[in-house]
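Enquirer: 3D, please:
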Amino acid sequence: MDIDWAALGSVFGVGLVTTVTLVGLFTLGLIGLSKQEQASTQGGSATLARTGAYVCFALCSAAIAYGIYLIVA
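Expert: Predicted coordinates for the structure are as follows:
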């Protein structure tokens, strides 16, 4: 059995970068929702925070759907 270490390292690197990116986007979405809630309790408008949070969640959903598509196809 011969292991292609370069390919294994490449898969590990792409998986690590993808995971960190998805977790970062989800975290930014949660921060945006908490800022939106904070601004609404202080009487301000939080449209930008809510929109940014929804964009982050949409990007996470799109990346997950693309990953599932790659697995199934």
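
Enquirer: rest of the way, CA atoms for contacts and neighbours
Expert: OK.

Enquirer: all strands for this structure, in order.
Expert: Assigned by DSSP state E, the chain shows no strands.

Enquirer: quick one, longest helix in it?
Expert: helix 5-41 (DSSP state H).

Enquirer: Excluding chain neighbours, what is closest to the most centrally placed residue in the chain?
Expert: Residue closest to the average C-alpha location in the chain (CA atoms, centre = their mean): Leu22, at 2.8 Å. Once flanking residues are discounted, Leu22 sits nearest to Cys60: 6.0 Å by CA to CA, 6 or more residues apart in numbering.

Enquirer: Ala63: how many residues sit nearby?
Expert: Neighbour count for Ala63, taken as other CA atoms under 10 Å: 15.

Enquirer: Now it: closest residue in space that isn't a chain neighbour?
Expert: Leu22 (7.9 Å).

Enquirer: another one to check against the first:
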Amino acid sequence: MNIDWAALGSVFGVSLVVTVALVGLFTLGIVGLSKSAAPTGSVTVARTGAYVCFALCLAAVSYGIYMIVA
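Expert: Modelled structure (predicted):
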């Protein structure tokens, strides 16, 4: 059995970066929703930013599922 260590390392690196980015994006969405509960004037900006973060998370997960199925 021959393992291509370079390809394995590449897959590990990309998956690590994408996972950290996705978790960070989801966290920004949650922070945006929690800021929208505060009595400030930028409630709509925070809520819109949170929804954009959640939409990007959904798009990334959907693309991953598409890549697995296709």
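
Enquirer: one step back: could you identify the residue of structure 2 that aligns with the residue nearest to Leu22 of structure 1?
Expert: Cys60 of structure 1 maps onto Cys57 in structure 2, with residues paired by TM-score structural alignment.

Enquirer: Its match: how many residues sit nearby?
Expert: Neighbours of Cys57 of structure 2 using other CA under 10 Å come to 19.

Enquirer: hang on, Leu28 of structure 1 packs against Ala53?
Expert: Yes: taking contacts as CA atoms under 8 Å, Leu28 of structure 1 lies within contact range of Ala53: 6.8 Å.

Enquirer: These two - which one has more neighbours?
Expert: A direct count of neighbours by other CA under 10 Å for Leu28 of structure 1 and Ala53 places Ala53 higher, at 24 against 19.

Enquirer: can I assume that one is in contact with Gly29?
Expert: Yes: with contact defined as CA under 8 Å, Ala53 of structure 1 counts as touching Gly29 (3.9 Å).

Enquirer: Are there residues contacting both of these two? Which ones?
Expert: Residues touching both Ala53 of structure 1 and Gly29 (CA atoms under 8 Å, 6 or more residues apart in numbering): there are none.

Enquirer: which residues sit in contact with the residue nearest to Leu22 of structure 1?
Expert: Taking CA under 8 Å, 6+ apart as the test, what Cys60 of structure 1 contacts is Leu22, Leu25, Phe26.

Enquirer: What distance do you get for Tyr69 of structure 1 to Phe12 of structure 1?
Expert: 20 Å (CA to CA, to the nearest Å).
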